[in-house]
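Participant: Output the structure for:
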Amino acid sequence: MTTAAPPTEASASTPAAEELRAWLRLAHARGLRPLALRLLLAAFGGPCEVLTKSFASLAQVAGPGAAEAVLGPPAEIEGTPFGRYIEGALAWAAEPGNRILTLADSDYPQALLNMPDPPALLYAKGRLERLQARAVAIVGSRHATPQGLEDARRFAHALSGAGLAVISGLALGIDAAAHRGALGSAAGTVAVIGTGADLVYPAAHRGLAHEIARDGAILSEWPLGTPARSANFPQRNRLIAGLSGGVLIVEAAMRSGSLITARLANEMGRDVFALPGSIHAPLAQGCHRLIKQGAKLVETPEEILEEFGFPTPATAAASRSTAPQPVSASWASARLPSESQPGEQTARVLAALGHAPATLEILAARTQFDGAALQGMLLQLEMSGHVAPLPGGRYMAVGRP
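Facilitator: The predicted model follows:
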């Protein structure tokens, strides 16, 4: 963790700084559960008052374990003595764009207050107004397919553009695609992370994190300097669910962490949406399981917007998957097919392609066409908007006659 500058004399002595020190002391007191802290705050009025009470008074309200946590010696945080950590945290919060939000702050996300155990304290970077917007979470596999990444980006762009902030976890795969799709749109994006707010995980997303901090917000309940630990991410998922009015699962295997987010959202009374996929695709199995359990099957962003009560353009659904693909200069003089609908042979190729991406070799085996003829028909289907090429020499159907 970067060593923070020492606090100024003013910041060290103001009542607001003293109250924030008390919040930090209680929020990071080892063994003090959020519910117990809320009971103490309700009983005694504020964090400074809680710290002045006797063991007996504290134990009467929240139990002896909570009293011991409040009055016991503060533990180190990530190897840093507690007093030095507090001064470093205050210095971090004084930097432009950084805030430490407590339950008493008006900028604390209102959606989290509906949780049974909202964090007493949050570390935030970026535009705090993003934390108050109506929001939908988009999560899924770290090892997403090209189609899954495109779906996450497209849904995020449409939903954020319509006014729903997009919440995700800054992970590889679907999370990153969702954040990128929402950047620059009306409602923006919020990244809820499983490390300290002064760290970026994975490191490859450092640039993305800077973009989110500029256009959206980054949120963490973990102390500064907390590294990535597997045990932190289920708790991170709880905040993703809590901030959102609904959760969309784009791709998920049967044991995906995204299913934890979906379960937590369901327990909090949030809507759960899932994109269907091929029955042969491992990353569709988790989504299909959710749909069997009652998640809402969605195929377009407009369906989610309707669930949230947003008006949708009448033409949006008709144009969602048939938008023309960019054509490079080398294809500009290619001869277009004489008809917009596939002919008998190209329709045969389209039927062989089915609903899952396939390679040229697979299609040749299914259709018995030779390579040259098959490539010509795939080009016709691509030019007419029925097929799109994918990385790795695969093709995917994007429209149906």
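
Participant: going forward, measure contacts between C-alpha atoms and count neighbours the same way
Facilitator: Fine.

Participant: you'd agree residue 244 is up against residue 133?
Facilitator: No - using CA atoms under 8 Å as the test, residue 244 is too far from residue 133 to be in contact (9.3 Å).

Participant: between the two, which one's more packed in?
Facilitator: Neighbours were counted for residue 244 and for residue 133 using other CA atoms under 10 Å; residue 244 has more, 25 against 20.

Participant: From residue 361, how far off is the more buried one?
Facilitator: 43 Å (CA to CA, to the nearest Å).

Participant: Break down the stretch 101-250 of the chain into its helices, ranges please.
Facilitator: Remark: helices assigned in the stretch 101-250 of the chain by DSSP state H, counting those that start in this stretch are 146-162, 174-182, 206-215, 232-243.

Participant: could you dump these to CSV with mean neighbour count?
Facilitator: As requested, those are exported to CSV (neighbours: other CA atoms under 10 Å):
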stretch, mean neighbour count
helix 146-162, 22
helix 174-182, 28
helix 206-215, 18
helix 232-243, 24
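
Participant: of all the ones you listed, which lies closest to residue 278?
Facilitator: Across the helices of the stretch 101-250 of the chain, residue 278 has its closest neighbour in helix 146-162 (11.7 Å, CA to CA).

Participant: Which strands or helices does the closest one pack on?
Facilitator: Where contact means 3 or more CA pairs under 8 Å, 6 or more residues apart in numbering; DSSP states H and E, helix 146-162 is packed against strand 165-168, helix 174-182, helix 301-307.

Participant: please give me the structure for this one as well, since I'd like to look at both together:
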Amino acid sequence: MSADSNARAAARPHRVAPGDVDYPPLLRDIHDPPASLHVLGDVSALARPQVAIVGSRRASAAGQRLAGELAAELVAAGLVVCSGLARGIDGAAHRGALDAGGSTVAVMATGIDVVYPPRHRPLAAALQAAGCLVTEFPHGTPPLPQHFPRRNRIISGLSLGVVVVEAAPASGSLITARSALEQGREVFALPWSPLHPGGRGCLQLLRDGAKMVETVQDVLDELGPLYRRHRECAAPADPPQQHGADWLLELFCAEAVDVDSLVRACDRPVAEVLRALSALELAGSVERVPGGYARC
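Facilitator: You can find the predicted model right below:
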């Protein structure tokens, strides 16, 4: 198919049912998967390994900056960022992924033809070109309050884990976190000061057992086994995923090697080596051991 044909196909909504090869395998396994999905953009993005980034609509400037930075680091590690297209943390996460040249998925609580909030129409258009919009609601469905909790279970269902960046105790993001736990996903939260009211929902999640996130590596360390399970659940007809880090894998032998030695051996920037290491670790090709990393 030509590039023009691909572009025209992406501009038309697709309807995907649980029996279709394009239906995301992780979502198919939850206890109440959508009977169908309406997708606008690259439908294959739904089946790639994803991490959800969610949080308050009334996010602080610091929260939005952290969401964008985390999204950029996750896409650099080869993951797709999933969120809900809302104001605040959601929008910052989508923009962070797009600005880093990555892919991002927006799960909508409306029909595929109704962008909410309206101010995010330009963001939705950019996202459609580098990922996709997806919803279970039919065309023309307005943003009704009861639809948002149902939307949230799809966000967590598509994802290997959910990162709550900033949330008050009554935030809808905690519904997403609860859905993630019910679906067997990892839940992460950022550690805010108790003096910040907008972060108390995150502190509540941490008290309840969520994994604390200070750097993106905290997320990647936990997701290794889930990432491998995702690959096992993928349709057998799918071609093997290339993580683009074979150049680094070739430098490993039987013994452990540290990051400094890898940087010297390949003569590449530290940041590029760390991104490649994260991709290899997520793919199950290398693992952390005393003294650095070793080939699995």
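
Participant: how about the helices of the stretch 101-250 of the first structure, which one is nearest residue 263 of the first structure?
Facilitator: Across those, residue 263 of the first structure has its closest neighbour in helix 232-243 (8.9 Å, CA to CA).

Participant: which residues touch the closest one?
Facilitator: 109, 111-112, 114-115, 131, 135, 137, 167-169, 192-195, 220, 247, 257-258, 260-262, 264-265, 268, 270 (CA atoms under 8 Å, 6 or more residues apart in numbering).

Participant: what's the spacing between the counterpart of residue 233 of the first structure in the second structure and residue 198 of the second structure?
Facilitator: Here residue 233 of the first structure is matched to residue 148 in the second structure, going by TM-score structural alignment. Going from residue 148 of the second structure to residue 198 of the second structure by CA to CA gives 20 Å.

Participant: same thing with residue 121 of the second structure?
Facilitator: Taking CA to CA, one finds residue 121 of the second structure at 26 Å from residue 198 of the second structure.

Participant: what about residue 264 of the second structure, how many neighbours?
Facilitator: By other CA under 10 Å, 11 other residues sit near residue 264 of the second structure.

Participant: Kindly apply the preceding question to residue 196 of the second structure instead.
Facilitator: A count of nearby residues for residue 196 of the second structure, using other CA under 10 Å, gives 11.

Participant: And it, how far from residue 53 of the second structure?
Facilitator: Using CA to CA, we find residue 196 of the second structure at a distance of 20 Å from residue 53 of the second structure.

Participant: and what of residue 26 of the second structure?
Facilitator: Going from residue 26 of the second structure to residue 53 of the second structure by CA to CA gives 17 Å.

Participant: and if you look at residue 42 of the second structure?
Facilitator: According to CA to CA, residue 42 of the second structure and residue 53 of the second structure sit 20 Å apart.

Participant: I'd guessed residue 190 of the second structure sits against residue 162; true?
Facilitator: No - with contact defined as CA under 8 Å, residue 190 of the second structure does not reach residue 162; the gap is 11.4 Å.

Participant: neighbour-wise, which of those two wins?
Facilitator: Between residue 190 of the second structure and residue 162, counting by other CA under 10 Å, residue 162 is the more crowded of the two (31 against 24).

Participant: That one -> the first structure?
Facilitator: By TM-score structural alignment, residue 162 of the second structure lines up with residue 247 in the first structure.

Participant: check contacts around its match.
Facilitator: Taking CA under 8 Å, 6+ apart as the criterion, residue 247 of the first structure is in contact with 136-139, 241, 261-262, 265, 270-273.

Participant: Of the residues you listed, which is the nearest to residue 39 of the first structure?
Facilitator: Once CA to CA is applied, the member of the contacts of residue 247 of the first structure that ends up nearest residue 39 of the first structure is residue 241, at 23.6 Å.

Participant: Quick check: residue 54 of the second structure touching residue 161?
Facilitator: No - under the criterion of CA under 8 Å, residue 54 of the second structure makes no contact with residue 161, lying 10.9 Å away.

Participant: Of the two, which one has the most company?
Facilitator: Per other CA under 10 Å, whichever of residue 54 of the second structure and residue 161 has more neighbours is residue 54, with 33 against 30.
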